[in-house]
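> with the input below, show me the fold.
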Amino acid sequence: MPIAIRIAFFVGSWLSVLFLPNKKKLFVKYLPVSLFSALTVMCEIFFFSTHRLWKVKGGQKNMTHTAFLLLFGPYLVMNIWVFYLSKGKFLYYALINIAADLVYAFPIIALFKKFNVFHIKVKSIYFFLLLLADACLNFGFQKFFEKIYPQPEMDLQNKGES
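A predicted model of the protein is given here:
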């Protein structure tokens, strides 16, 4: 059952991309922050694993598979969705993240534990706060990245004119 859950989360998240408008433009714009975020969470997973705060049934191999499927599935895609939905506005970004992180830190983590996907030995409230800190770091990274590499807005009306 845990393998089916992992794969369902991975495939389901990537299927959601079909509903994003301007997929190519959004990926170009938000892939750097999503990869930065995945790298940050990968470091946190390493820390949690080293200090035995994160346990996956089946040992290191299952832990690696679980981390990969969650990071490069729902986590990466969700980052793109949140940035798209918030339109670069911090208040919207914060509200969306608070709602999503509450759902993830409490009921989703509890389901993962119940179905033996993985277990985190950190109180849910602290895990929630870590998720919020990650979100703030991501927003700051995206704003910094946009200043360094500004992306021209697509002008659909003048697209054919030269």
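> for the rest of this, base every contact and every neighbour count on C-alpha atoms.
Will do.
> and stretch 46-53, which residues are buried?
48-49 (16 or more other Cα atoms under 10 Å).
> so who does the spatially most central residue of the chain touch?
What sits nearest the mean C-alpha location of the chain, by Cα atoms, centre = their mean, is residue 75, with 2.6 Å. Contacts here follow Cα atoms under 8 Å, 6 or more residues apart in numbering; on that basis residue 75 touches residue 38.
> go on, residue 33?
138, 141-142.
> any idea how far it is from residue 111?
28 Å (Cα to Cα, to the nearest Å).
> elements contacting whichever helix or strand residue 14 is part of?
Using DSSP states H and E, residue 14 maps to helix 2-16. Here helix 2-16 touches helix 59-70, helix 76-86, going by 3 or more Cα pairs under 8 Å, 6 or more residues apart in numbering; DSSP states H and E.
> also this sequence, please, to line up against the first:
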Amino acid sequence: MMKLMRYNKLILILMMVFSWLSLLSLGKSSFKRFLPAGILIAFITRLENVMAKKRTWWWWYEKLHPKLSGSFPFVWGPFIVSSIWILKFTYGKPFRYLLVNLIADSIFVYILIDKWLTKWGIASLVRMKKIQLSCLLFIDTLLLYGFQFLIEKVRGNK
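Take a look at the predicted model:
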């Protein structure tokens, strides 16, 4: 396990890069359609990470750079990219959207945090319980859908 910990930065960087590479198969119109909402929710998540650091909700042990938290590759990698993919396949179908997000968020909170992030010394929950993080992610889910709804209204899309 100690040997793997030496590669945490590389793992974080590759996770971000491969997430973005997956968008090559998304399609240009879908990318342009869902990117603004993805960027907006990524900024909100970044603000949540700033609050989390001040209130010690969770802690990122791994840093990519002294001024760049380990949360950066998660927010600007899998989080934003998965938001775009989920919107592509579920936008306009609110029940499916909520179900897919519930499954994805549950995998992150109840499996990845314990089985990967904490054990590898990348990050862990400190003063926030898993159910509280699940609720926070659910709020983000609603915000993301709401942002996309507003964007569609402004653009005049159905």
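> quick one: TM-score?
For this chain pair, the superposition-based TM-score is 0.86 by TM-score structural alignment, normalised by the length of the second structure; 150 aligned residues with a Cα RMSD of 2.0 Å.
> circling back: how about the helices and strands packed on helix 2-16 of the first structure in a markdown table, adding mean neighbour count?
Shown next, in a markdown table, are these (neighbours: other Cα atoms under 10 Å):
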| stretch | mean neighbour count |
| --- | --- |
| helix 59-70 | 16 |
| helix 76-86 | 20 |
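> residue 109 of the first structure pairs with which position in the second structure?
Under the alignment defined by TM-score structural alignment, residue 109 of the first structure is paired with residue 113 of the second structure.
> how near is the nearest residue to its match once chain neighbours are set aside to residue 52 of the second structure?
Closest residue in space to residue 113 of the second structure, ignoring its immediate chain neighbours: residue 124 at 6.6 Å, by Cα to Cα, 6 or more residues apart in numbering. According to Cα to Cα, residue 124 of the second structure stands 11 Å off from residue 52 of the second structure.
> distance of residue 30 of the second structure relative to residue 107 of the second structure?
Distance, residue 30 of the second structure to residue 107 of the second structure, by Cα to Cα: 25 Å.
> so which residues make contact with stretch 52-59 of the first structure?
45, 48-49, 62-63, 66, 116-122.
> the match of residue 109 of the first structure in helix, strand or coil?
helix (DSSP: H, G, I helix; E, B strand; the rest coil).
> what is the burial count for it?
Residues lying near residue 113 of the second structure (other Cα atoms under 10 Å) number 18.
> ok, it - contacts?
123-125.
> tell me the one of those nearest residue 96 of the second structure?
Lowest distance from residue 96 of the second structure to the contacts of residue 113 of the second structure (Cα to Cα) belongs to residue 125, with 28.4 Å.
> so what corresponds to that closest one in the first structure?
Under TM-score structural alignment, residue 125 of the second structure pairs with residue 120 in the first structure.
> please name the nearest non-neighbouring residue to that match.
That would be residue 54: by Cα to Cα, 6+ apart, it lies 4.5 Å from residue 120 of the first structure.
> what's the match for the one you found in the second structure?
Counting by TM-score structural alignment, residue 54 of the first structure corresponds to residue 58 in the second structure.
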